[in-house]
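Q: Coordinates only, no sequence provided:
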């Protein structure tokens, strides 16, 4: 396993992620009856009281992180829905080859999947005012003395792609770009097409794991995913900048006009700048720096007294909670991270207040709220009798949100693995939740999830917990 970067999205993207506002999400039912003509466009949206977004499960479009629904495009459209005075409904489309057809059948109002504007797509659907510009970059493993794969050539110029195998989605703008790039370099690129079910983020992970050597992605997607892996290089552009916009049905001119007017104003507001920074700028560490405290025999943190008292009260080993806090914030009560997570235990904005914890709460209140939250999570896993195993499920749920871990447990049982054992059983299914064949399984309720981060999280805290147990008695 590769070591997680400092300040990584404690997912994911993102990670994750991830989870609840006044909206609902569901998978597309391809048998759904199309809308009548009068149900298209803005009047139909007002009639039903909801704006239906067709999204992909990805770090830029829509994902669930620690129980919170997130995504760059999701947050923009949530603001737009509020402007219209309707609720936002997200429908996950697992086969992007079909997304334009689904839109044109009237099963959604807007496409949000980091959609680049191309002539081919304009022939089928309309587009909004572009809200982002990005170019395509090559995804490859880094070349350095420590990480270089000696069997794979590091590409520093697009011309070096001659006779190299590059794996991309067949109906994507990446595929089209590589076709044109062949003409530009005057040689053949071995373009291996995949179906849309194998998403770009899954291909990026395959590059990191050495399954494939090269793929292509938009720079914004590449930079988000680069935070999850230490061994990727995403620096080589292979195209000019392209517009990214929302897709709309050609029968929705009123909605298109209203969205364009709103977007033109919204993109000049601080709210848009904040959302953009939140997803596309690196967030490393906390805004106030780490607390300079070194564990020594007999002590772990500046908060040992309150950790012990609350541990007794909730019947949770305080040393495990200390290990969790170190991983989350390094004992910094002022820490801030991705998605607005804050404090010692990195509560999400939608979760902390439920347990009486706010960004300005003192450390004692943060810890008390954290124990209450852990107690609630523990109740989900009372069926796991072995304490050591149960702790792993608790930690995984704290990081990923219980929904994703319950999905992994159901998948494990379906695959004939032990649903009450973490290592080599449920852990395997957590890793597979980022793969189309698994996150589209009928037993999965919370969608795709980038499992490698969660697995490292559990391993890291479990290891530190063992160290803390040698330092102090329970």
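A: Okay, I see it. Since the model is a prediction, treat every value here as computed from it, not as a measurement. Numbering: from 1, shown residues only.

Q: drop to CA atoms for contacts and neighbour counts, all remaining ones
A: Will do.

Q: Start and end of stretch 83-90, how far apart?
A: For stretch 83-90, the first-to-last residue distance is 17 Å (CA to CA, to the nearest Å).

Q: put this beside the first:
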């Protein structure tokens, strides 16, 4: 069909606009010290960048980059890509200033990019199914099905091992995420995989049957990659920042947020949790949803508390007299108006209100997620003993508002070392530490397996269903 002159003109204008837009996208980004914006390329991965349960960007490297930009007064423009190679190409064309994707220093150097200062070191784990016989060395991998991720920096290590063990072979997975690698191992597609320690730590509770057999080679130095010919000002600013956050404990605190709790549960703990979830949680889910509506606390966190306290057993009773699914004392139950601690709904609502009260009792300056982790310790040992632990943390030179410092102080509640700082006397602080850290693990698992609850969305669906029935 012929095209009118007017239509042709519109098509030419649209094509020109698209061409200009594409051209703008490929233009080199001006230096952040000039534009005030840091352009960062990231790979979606548990240790780098992901969307958390509140729908906000998160991740170990994300938080450090955000802190770096904030320290300079810059905004951040995030660009997500599946492949590390795509990030490297964007650095080559100067469309981004920095790439973060758990990048080993040799990988960055081999690409003739600028490697920033070392952020941390992570081992190269050889992971296998614990039901199988554990390989003890690279020699045991000869003739086995082995896989690794493209761009992980693990290939040179395997190449060196192959010189000693010619039967050693492997598969390189392109465009795969760390979780896909572990999922395929768990499904029996491979006998062993190579994965860096930080990625495995983030996922170990999702795959309880997988275990580390041994570490291969030397730990990897992880860096951020900068574009070729990046300004000396940007390089120096980054070097000063990394030195500062290593010295003042910022890296340690960010690590704690994401990985400080992940090694606490054993395989049987996780398998028991996964076994009981379909058996016991469905009957309780509505009560946890109601508790979230009442308090604003994620129902999955409340469910994690319920599991830690009673394994979701409404009739649970301890020798000390605490009872019910959320293990309330009689005094706490009375204060919260819980008439029957063995009633699952009353116990869940009471436990949720108690946690909310504890969170509200903490100083307003304490931010999340530290606020929640501190409140969990108070749930177990009481606010008085938590305040003692915070005083001990301060006496030890730490931050009483930060969980990473308070968790190190909690075991001292059962020792005389800091008796002068304790107003409330002896407490089993190590139990509060285990309590909070286990809940963090169970919560992580539930976030992966259970959908978030939106009371307003559910209300809207209910109205639509009622309208259809009418």
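A: That came in fine, so what should we check first? Because the structure is predicted, anything quoted here is derived from the model rather than measured.

Q: Need the TM-score from the superposition.
A: Once superposed, chain against chain, the TM-score is 0.56 (TM-score structural alignment, normalised by the length of structure 2); 308 aligned residues with a CA RMSD of 4.2 Å.

Q: For the residue nearest to residue 352 of structure 2 when sequence neighbours are not counted, grab the count of nearby residues.
A: Nearest non-adjacent residue to residue 352 of structure 2, counting by CA to CA, 6 or more residues apart in numbering: residue 291, 6.1 Å away. Residue 291 of structure 2: 24 surrounding residues under other CA atoms under 10 Å.

Q: ok, now residue 228 of structure 2?
A: Residue 228 of structure 2, neighbours per other CA under 10 Å, totals 16.

Q: just residue 167 of structure 2 next, same as before
A: With other CA under 10 Å as criterion, residue 167 of structure 2 counts 13.

Q: picking up where we left off before, how near is the residue nearest to residue 352 of structure 2 to residue 455 of structure 2?
A: Noted for residue 291 of structure 2: a distance of 11 Å to residue 455 of structure 2, by CA to CA.

Q: How about residue 203 of structure 2?
A: In terms of CA to CA, residue 203 of structure 2 sits 29 Å off from residue 455 of structure 2.

Q: Which one's more surrounded, the two?
A: residue 203 (20 against 13).

Q: show me where the stretch 201-350 of structure 2 has helices.
A: 232-247, 250-259, 267-280, 285-295, 299-310, 330-336, 344-361 (DSSP state H, counting those that start in this stretch).

Q: right, and the helix or strand after the last one?
A: The reference is to helix 344-361 of structure 2. Using DSSP states H and E, the next helix or strand after helix 344-361 of structure 2 towards the C-terminus is helix 370-381.

Q: Tell me where the stretch 1-150 of structure 2 has helices.
A: Counting by DSSP H, counting those that start in this stretch, the helices of the stretch 1-150 of structure 2 are 5-26, 32-35, 60-72, 84-92, 105-110.

Q: shouldn't the residue nearest to residue 352 of structure 2 be in contact with residue 347?
A: No - using CA atoms under 8 Å as the test, residue 291 of structure 2 is too far from residue 347 to be in contact (10.1 Å).

Q: hmm, back to that, I'd like to know which of the helices of the stretch 201-350 of structure 2 lies nearest to residue 459 of structure 2.
A: Each of the helices of the stretch 201-350 of structure 2 was scored for nearness to residue 459 of structure 2 using CA to CA, and the closest is helix 285-295 (11.4 Å).

Q: and residue 114 of structure 1, what does it touch?
A: By CA atoms under 8 Å, 6 or more residues apart in numbering, residue 114 of structure 1 lies in contact with 60, 61, 73, 244, 245, 246.

Q: Can you report how many residues neighbour the alignment partner in structure 2 of the first one?
A: In the superposition onto structure 2, residue 60 of structure 1 corresponds to residue 47 when matched by TM-score structural alignment. One way to gauge burial is a neighbour count; for residue 47 of structure 2, by other CA under 10 Å, it gives 24.

Q: Settle this for me: residue 47 of structure 2 is touching residue 60, isn't it.
A: Yes - counting by CA under 8 Å, residue 47 of structure 2 does reach residue 60; the two are 5.4 Å apart.

Q: Now stretch 90-97 of structure 1: buried residues?
A: For stretch 90-97 of structure 1, burial by neighbour count (16 or more other CA atoms under 10 Å) applies to 90, 91, 92, 93, 94, 96, 97.

Q: What range does it cover in structure 2?
A: By TM-score structural alignment, stretch 90-97 of structure 1 lines up with residues 78-85 in structure 2.

Q: sorry, back to before: who are the neighbours in contact with the match of residue 60 of structure 1?
A: 59, 60, 61, 102, 198, 199, 202.

Q: please redo it, this time with the cut-off set to 7 Å
A: Contact analysis of residue 47 of structure 2 by CA atoms under 7 Å, 6 or more residues apart in numbering lists 59, 60, 61, 198, 199, 202.
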